[in-house]
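**Student:** sequence and predicted structure below; questions after.
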Amino acid sequence: MYIRLARFLALHARSILVFWVLVVVASALVATTGFGNPLWNRLISDVPQATPSESHTGQKLLESHYTKSYGVLAYVQGVDFRAEFKSAESTAQQLRDLKEQAENHGAQAKTLGDQAKAAGGEAQRLGLEAQQAGARGDIAKAGILAGQAQSAARRAQDLAGQAQSAGGQALVLGNKAKALSQPDWPVARSLHEALAPIEAELKNIPQVKSVAYPFVEYNAMLDPQARELAAKNRQGFVVAVSLDLTDGGQPGKYPSEKMLKVVRHTEGILGKVQAAVAKHVPDNAKAAPLRVRITDQNLVNKAGIQTLKDDLVRSESIGIPVSFLVMAIVFGGFLAALLPLGSAGVAISMSLALMLGMTYIFEQQSFAVNVISVLGLGLSIDYGLLIVSRFREELARLNSLPQSEWSPDFSAIKKPKTVARLQHLDQRHLRALEITVATAGRTTFFSALTVAIAASGMLFFRAELLKSLGIAGFSVVLLAMIAAITLVSSLMFLFAAKLERPSILARIPGLRWVVRRAAVDTVGDGTAMVSSDSLGASPVASRTSLESSLDSGKPTRKSLFDRVAHGVARRPWLSFILSAAVLVAACLPLSYLPLRNSLFDLLPIHNQQRLLYEDLAQEVPRVGLPPLRVVAKNTPPEKLDKWMATHVADLKGVAHVFAANPLGDTKDSAAIVQLETTDPGSRAAEDVVKAVRAQAHDFERFVVGQAANQIDFIDSLVEGLPWVLTVLVAITIFLLFMMSGSVVIPIQALVINTLSLMATLGISTLVFVDGIGVGWLGAKQLPGLESYVIVMLMCFGFGLSMDYELFLLSRMKEVWDETASAKRSVIEGLSRSGRIVTSAATILVFVFLCFVTGNMIVLKQVGFILAVAVAFDATIVRMVLVPSVMALFGRANWWAPGPLRRWHNKVSEKLGHLE
């Protein structure tokens, strides 16, 4: 199969090159233009959520009502109205007192009036009865009744006087309240005069439902709801505009293209606030330089995506030149270094086009583009390095042998025309390509399959973010593999003659030694997965200097990896203890690793939208992103207020409970809870969420906010973890068993890879959480690692570690099959694969570290963690720990039960027929 593929690539090399060029151009056009709606415009920059979950359901309920209430805020700072705000609070209290007194006097006047009316009626009744008694001649009774009537009339007159007096008091209080409600506030009046024209202009927009700020009227601060729009320091306030975007868009989050014009128009009008305030506010009221900042979900999303764009440009502008330079040194030439970059272009462009299509199915996070880019570049270079190095090695080896020992065999081909076309090709170049595809190509296939399946483990989690990353990772890895095997192989065959020529780098005196020592094709590349005999290669001719020295007993010049291999083989226990101790020590910080799902603190620390929301959360909590909110379905605000006062207000960690508000025209309502902690994702915030959720309730309610989402997201990870572990374990056992025929080696790999990943997390905890060296990464100490970054490490990191496991094990397996010597398989396997593993890992670490140069915090975490994982795996693990463990196990490494071994041998024989 592999030989047939190699021959197809050789016969159609130019056509394959043209095909891939057209594919890259078409994919790039689709991703960048999107037929009018390019990829970046369809991405979101939002906090990841577990779906379904309590926090997600509550958030969706809120957003369904926010469709008619898309908020655009302008935060005005630098106006000092502290004295007037204090006066407003005092006056408002006086007005409440006067209102209460006036109401009491009014009620008293009404009561007295009713009593006077009743007494007057009684006087009339008694007077009538007195007249009737006089008419009957009952003078005595008539006199008594007349006296009672006069008494009732006087009482009615007195009560009427008291009622009039009480009414007069109520009127006096009312007039006093009216006078108090017209205070002399020059700053408030100037702000009202400044903003009234802007308010009118905003209200001319049909979609504007309301405009709120503390100076809608010059005395509006007497209203407690208006005062909630003022900053705590009384030197700033918010202008809040509510838009009705029911024409389209995602409810409450991302407006449609049509509504986006309305949002931008609104933002433009609010941009006039600063000039208007500066013109009208007196100089003595300007506490600091006047500053107006505008925000809404569209601007936040735009800020996140722009940051990711800038990070992508920065990382690629660094990663590609550095990778090219390293590959030029490793390959000893520029042409060979360019070949893997071609496959990177294929993988990245096609993956982005595929991602654009996925945006029409479900939401795609914007930073997935960066993940696709760095994985596509890194793995394309990784696989290209294997294939190109093996091809150049085979060209050099075949050149030293007579053609009779390696001439391609076309006897199995039935079509004479095909044979004639193949014979017309350069036979040595063709044979080198056949061997390369059958060895390095096959290893690339299995390695990519391992990484892709590991990445697909993210599909078992409920979070759409992880599903998105899983699909993106799966696709870019497979595309990198396909492009490496087809495009790179075709280019190698087309430029084989040039690849054999000495590079200009080898002619530079200062670089000659470096190129000679770094070139990977001077030794084996770790890609052999079939015996050399089955490929027509000479075992003697392909031996390394180490192998020859082992046979002859004569000393020879040893490379670094030769010396490491001998050292590990001589002292396996010491090597095992030291390498394992380093990894275990690195794991210790895991005992206090906090996980979180950050919101605005994912943006760069200097990002204006992040700083604005931090200021709003601190100074104007009513309009800032609430740290915790209780959403009640089919529950009026009054009932929710009562429940909140009874069950939530006195909970530990709760600073204040705001009055509940109705959600639109429905029976639903929501209440904001202000926490004592300033970190909405802290353990203290999580404790409050758990406490609120534990309270008894007789209505459907949802607790939402960063801490609530954090709890639900981590719970969803725990829920999906068994499935992911099952996939990863199954991959490891199956592929390594098929690779080695052993059941011991897969178990070793599982334990060692797990230890390596835990050590990576421990180092990352020291850096990001403890702050050791975090300044060198251009970041600051963080309260925790992002939970989904851990999942990315588990899937991508595990896949990459298996990648290098296959490289190392393939060489060990080859030597074991040839010699049946456990010691030689360890020494020669490490010696043959060490340089290729180190070179590939070095480039991959450089590529991952390019993430760290960006500004987005989560990308810094991803880049650093994956770089550390690869560095650990390619050095301590593959160079020391794995060989030492295998040296200690000896022949037991290759043990398998009889039935499994027979089945493996049968399958291997079938796969070994490459023609």
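**Tutor:** Noted; the coordinates are in hand. In this text, all values refer to a predicted model and were calculated from it rather than measured experimentally.
**Student:** could you use CA atoms for every contact and neighbour count after this?
**Tutor:** Fine.
**Student:** buried sites along the host helix or strand of residue 703?
**Tutor:** If you go by DSSP states H and E, residue 703 is part of strand 700-704. Going by neighbour count (16 or more other CA atoms under 10 Å), the buried part of strand 700-704 is 701, 702, 703, 704.
**Student:** do stretch 743-759 as well
**Tutor:** 743-747, 749-750, 752-753, 755-759.
**Student:** hang on, the earlier thing: whichever helix or strand comes after the strand holding residue 703 packs against which elements?
**Tutor:** Note on strand 700-704: by DSSP H and E, the next helix or strand toward the C-terminus is helix 706-740. Under the contact criterion of 3 or more CA pairs under 8 Å, 6 or more residues apart in numbering; DSSP states H and E, helix 706-740 touches helix 54-66, helix 442-456, strand 628-633, helix 683-693, helix 744-764, helix 798-819.
**Student:** after the longest helix along the chain comes which helix or strand?
**Tutor:** Using DSSP state H, we find that the single longest helix of the chain is helix 82-135. Heading C-terminal from helix 82-135, the first helix or strand you meet, by DSSP H and E, is helix 139-180.
**Student:** tell me what that following helix is packed against?
**Tutor:** The elements that helix 139-180 packs onto, with contact taken as 3+ CA pairs under 8 Å, 6+ apart, are helix 82-135.
**Student:** quick one: work out the angle between the helix it packs on and helix 139-180.
**Tutor:** Angle, helix 82-135 to helix 139-180, by axes from the mean of the first three to the mean of the last three CA atoms, to 10 degrees: 170 degrees.
**Student:** and helix 82-135, what other elements does it pack with?
**Tutor:** helix 139-180.
**Student:** show me where the chain has strands.
**Tutor:** Along the chain, counting by DSSP state E, strands occupy 70-79, 208-212, 236-243, 286-295, 595-596, 628-633, 654-657, 661-662, 669-675, 700-704, 785-786.
**Student:** got CSV for the ones you listed, with distance to residue 763 too?
**Tutor:** Listed next are the strands of the chain as CSV, based on distance: least, CA to CA, whole Å:
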stretch, distance to residue 763
strand 70-79, 40
strand 208-212, 49
strand 236-243, 43
strand 286-295, 37
strand 595-596, 15
strand 628-633, 32
strand 654-657, 35
strand 661-662, 46
strand 669-675, 32
strand 700-704, 32
strand 785-786, 12
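**Student:** for residue 10, which of those strands is the nearest?
**Tutor:** Set against residue 10 and scored by CA to CA, these come closest in strand 785-786, at 47.1 Å.
**Student:** elements contacting the closest one?
**Tutor:** By 3+ CA pairs under 8 Å, 6+ apart, strand 785-786 packs against strand 595-596.
**Student:** quick one on the thing from earlier: turn the helices and strands packed on helix 706-740 into a markdown table, columns for distance to residue 654.
**Tutor:** Listed next are the helices and strands packed on helix 706-740 as a markdown table, based on distance: least, CA to CA, whole Å:
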| stretch | distance to residue 654 |
| --- | --- |
| helix 54-66 | 19 |
| helix 442-456 | 41 |
| strand 628-633 | 10 |
| helix 683-693 | 7 |
| helix 744-764 | 32 |
| helix 798-819 | 42 |
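**Student:** use this one as the comparison:
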Amino acid sequence: MADVFVQIGRIVAHRPRLTVSVWLVLVVLGYGFAVVGVHGENLFDRLTTGAPEVPGSQSAQGRAILDDADESGASLTLALQGVDPADADVATAMEPVRAELAAIDGVVAVIDPLGLPGGATNPAAAPLVANDGDGFLVVVELDPDLTDAEQADALTAVHTRLNQVPEDLQDAAPGVTGLVGGTALIIDAITEQVETDLRTGEAIALPIALIIMVFVFGGFLAASMPMAGAIASIAGGLASLLGFSYWIDLDSSVVNIVTVLGLGLSIDYGLLMVSRFREELHKLVDEDDGRSSRRRRGDGAVLTAIEHTMATAGRTVTFSALTVAISIAGLLVFEPPILRAFGLAGVAVIVVAVLSALTLMPALLALAGRRLIRPSILDRVPGLRTVLARTADVQTEEGVFSRLTGRVQRRPWWVLGGTLVLLGVLAVPLAHLELRNSTTELLPAGSTQREFVELLASDYTAASTPAVTVVAQSSLEEATAWAATLEELDGVDSVDAPTPVGSYVTIGVRPASDDPGDATSRQVVQEIRDLDAPFPTWVVGQAAAQIDFTDAVVARAPFAVAIVALATFVLLFLMTGSVVVPVKALVTSALSLAASLGVMVWVFQDGHLTGLLDFTPTGGIETYVVVLVIAFGFGLAMDYEVFLLSRIKELVDAGVPNDDAVRLGMQRSGRIITSAALIVIVVFAGFVAGKLLVIKEVGFSLAFAVLIDATIVRLLLVPATMTVLGARNWWAPRFLSRLHERLGIIH
């Protein structure tokens, strides 16, 4: 298989300018399509948002019934505060406001308590008046038959006019304030936050990553190459996501999370390729006898170095990409569409990253040639020269990583036991994990739309949506009689009067809790579903959708784990010829993930580091975030496992004893693994600086997962384990050894 990579490297090295030009065109087109869009609609215009659900589940069926029965159009609501709805001057000031809103094209109704007969004293006005009487709601409904363009224009006009209402009422109610909210505005707020967070993350991550690579390589030229690959991967990834948006619904969080993955992997792969090329070119140059020989070999040395790089690092990159892709493809096993979207988009971005590493990187290496091993201009800076001498990649077989591994190998059992205890302690908080499916709680605390939703829930109880809603296929009389049994359930605070909705009836159930997704709300949902109702019922709401989503994930999780574990085992066996190494890799990665998830629970569920990370806890972890951290975290762990094993296996195949191979392999790959991990941590940490909670959870958790894997696991646990196992690391039954001789993928 190495011949394939050599051939690719040879083709690209002979046509570097053409290859770079093709990639440049693809990058421009990728960013152009994603940002400008097709037919005036860009990627961010096509994103969706909302609580994740499972098609065919009880909550999804109930929600579909309500959506089909709802014949109303879009609406916006203005919540006024600091105003007395019974004030006659306020009623007078509202008359022209009401008329102007009604005159906007597409508006079919303007509803407020002052426009009803008798004003705020009318019983029908109660849901529109604040609980303390110090405010009221103005609801503007649109024609349901409007086209998308007409609806967008109408919403913009209504939003603009509603924002002006507090100023119109200043003379009648000095100090009045208002918040405008609605489903359309919530979706826009989340989508805009995604776009803002993406720019923020890239602005933080890319410059810091470049600085790190300057210290790794000792110069700007070598450091810029992985960055070029990262930019190409982002462009390709965004273009891929735009294409997927015409096929499947893409949640707003997909863009940031998948882009972060592609950015991190492409830098990893570029780092490995450039480092190996410099190592190979150094060997060839050192073998030359003199300056004239170097001139005579010229581009031949560069071409040979590229071929060796592709046969080794190119193979490793491909293996790494396969292991990460396998892990993320496991998401396709799950039923919820949001997880499948992450799986498809993630695999697409990985493909772009590996294509960039195998084509763009060799082209850039060919163009740079011997300049990559010449002293950098930074070496002329006295103080900086000393630092770069310690941090830039070197050719010595002894160094920090070999000495650290040597210490581990002198006491492998102590290191093994200590790391297992440490990982176990970090995993302890995982025991009280609470899963959530949040909605507006994901927005930052200062978000207008989050404030609006919280205001409705606290000040307009009668107008707020019940945490639990029962959809009943029955007559109003039957539903009313049965509703009395709901009031007797544990955890139920009150039950709203049944309301006809088309041919169905809805019953609002309000749990004795302010949290629509906590244990009390989930208990109420389960108790209602356990009742033997005399007619078909469907329970909907945040808690109901949360239960259905979690059940769907748990039901498919064993299949996903089995498929990913088996595929990873087979791939690592084909790479190493061992059955012990793949099992060891799976176990150590599982321990690393458990520790990472434990820290995630401690931070985001238990509410530690809220000030540092600037977030408001929701009382749990988003269900799909847990699945994503497991899938992506496992893939990244395998990424570094492949980096390390490829070098150790090279040495073992060359006849180096196991312990020496582990020590030398750690020295040769430790610098790259540590540098790559540091860059990935920076990339993920850059997105923690964003405001959307789900992005914070994923970014922080994956950054910590990489930190644990690159330090505790990769530098301590793996060499200790491989030292304890000794030559047994490479054991396999005879029939599998014969199979590996025929099918194994070797250098």
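**Tutor:** Happy to help now that I have it. Here the structure is a predicted model, which is why all the values come from computation and not from measurement.
**Student:** TM-score for these two?
**Tutor:** The TM-score (TM-score structural alignment, normalised by the length of the second structure) is 0.95; 739 aligned residues with a CA RMSD of 2.0 Å.
**Student:** to what extent does the strand holding residue 703 of the first structure diverge from the second structure after superposition?
**Tutor:** Its aligned residues in the second structure lie a mean 1.7 Å from strand 700-704 of the first structure after superposition (mean CA distance after the TM-score superposition for the first structure).
**Student:** what do you get for stretch 309-326 of the first structure?
**Tutor:** Stretch 309-326 of the first structure sits 0.8 Å off on average (mean CA distance after the TM-score superposition for the first structure).
**Student:** can you check which part of the second structure that stretch sits on?
**Tutor:** Stretch 309-326 of the first structure corresponds to residues 195-212 of the second structure when matched by TM-score structural alignment.
**Student:** can you check stretch 17-34 of the first structure too?
**Tutor:** The aligned range for stretch 17-34 of the first structure is 20-37, by TM-score structural alignment.
**Student:** other residues contacting that stretch?
**Tutor:** The contact list for stretch 20-37 of the second structure (CA atoms under 8 Å, 6 or more residues apart in numbering) reads 42-44, 231-232, 235-236, 238-239, 242, 360, 363-364.
**Student:** buried ones in it?
**Tutor:** 20, 23, 26, 27, 29, 30, 31, 32, 33, 34, 35, 37.
**Student:** nearest to residue 126 of the first structure, of the helices and strands packed on helix 706-740 of the first structure?
**Tutor:** Checking these against residue 126 of the first structure by CA to CA gives strand 628-633 as the closest, at 61.3 Å.
**Student:** quick one: end-to-end length of stretch 449-466 of the first structure, please.
**Tutor:** Taking CA to CA, to the nearest Å, stretch 449-466 of the first structure runs 19 Å from one end to the other.
**Student:** residue range for it in the second structure?
**Tutor:** Under TM-score structural alignment, the match for stretch 449-466 of the first structure is residues 322-339.
**Student:** stretch 864-880 of the first structure now?
**Tutor:** The aligned range for stretch 864-880 of the first structure is 700-716, by TM-score structural alignment.
**Student:** to residue 431 of the first structure, which of the strands of the first structure lies closest?
**Tutor:** strand 785-786 (49.5 Å).
**Student:** what's in contact with the closest one?
**Tutor:** For strand 785-786 of the first structure, using CA under 8 Å, 6+ apart, the contacting residues are 593, 594, 595, 596, 597, 598, 765, 768, 769, 858, 861.
**Student:** and the third one, what pairs with it in the second structure?
**Tutor:** Just to be clear, that refers to residue 595 of the first structure. That one, residue 595 of the first structure, aligns with residue 435 by TM-score structural alignment.
**Student:** isn't that match up against residue 623?
**Tutor:** Yes: the criterion here is CA atoms under 8 Å, and residue 435 of the second structure meets it with residue 623 at 5.1 Å.
**Student:** what residues do those two have in common as contacts?
**Tutor:** Contacts common to residue 435 of the second structure and residue 623, judged by CA under 8 Å, 6+ apart, are residue 550.
**Student:** which one of the two has more residues nearby?
**Tutor:** residue 435 (22 against 18; other CA atoms under 10 Å).
**Student:** and that one, what is it in contact with?
**Tutor:** Neighbouring residues of residue 435 of the second structure by CA under 8 Å, 6+ apart: 546, 550, 620, 621, 622, 623.
**Student:** which one of those sits closest to residue 331 of the second structure?
**Tutor:** Nearest to residue 331 of the second structure among the contacts of residue 435 of the second structure, with distances taken as CA to CA, is residue 623, at 13.2 Å.
**Student:** mind telling me what the closest one corresponds to in the first structure?
**Tutor:** In the first structure, residue 623 of the second structure lands on residue 787 (TM-score structural alignment).
**Student:** ok, now how distant is its match from residue 463 of the first structure?
**Tutor:** 11 Å.
**Student:** list the buried ones in the match of stretch 309-326 of the first structure?
**Tutor:** 195, 197-202, 204-206, 208-210, 212.
**Student:** also stretch 491-498 of the first structure?
**Tutor:** For stretch 491-498 of the first structure, burial by neighbour count (16+ other CA under 10 Å) applies to 491, 492, 493, 494, 496.
**Student:** now the fourth one. Nearest residue, chain neighbours left out?
**Tutor:** The reference is to residue 494 of the first structure. With CA to CA, 6 or more residues apart in numbering as the criterion, residue 494 of the first structure has its nearest non-adjacent residue at 6.8 Å, and that residue is residue 13.
**Student:** I figured the one you found hits residue 493, correct?
**Tutor:** Yes: counting by CA under 8 Å, residue 13 of the first structure touches residue 493, with 7.4 Å between them.
**Student:** residue 267 of the second structure -> the first structure?
**Tutor:** Residue 267 of the second structure maps onto residue 381 in the first structure, by TM-score structural alignment.
**Student:** from memory residue 503 of the first structure sits against residue 334, does it?
**Tutor:** Yes: Residue 503 of the first structure is in contact with residue 334 according to CA under 8 Å; the separation is 7.4 Å.
**Student:** and for residue 486 of the second structure, the neighbour number?
**Tutor:** Neighbours around residue 486 of the second structure, by other CA under 10 Å: 18.
**Student:** cool, and residue 286 of the second structure?
**Tutor:** Quick note: residue 286 of the second structure (other CA under 10 Å) scores 11 neighbours.
**Student:** which one in the first structure is aligned with it?
**Tutor:** Aligned by TM-score structural alignment, residue 286 of the second structure pairs with residue 400 of the first structure.
**Student:** what's the answer for residue 562 of the second structure, then?
**Tutor:** By TM-score structural alignment, residue 562 of the second structure lines up with residue 726.
**Student:** now swap in residue 384 of the second structure and tell me
**Tutor:** Checking TM-score structural alignment: residue 384 of the second structure goes with residue 511.
**Student:** now do residue 691 of the second structure
**Tutor:** Match for residue 691 of the second structure (TM-score structural alignment): residue 855.
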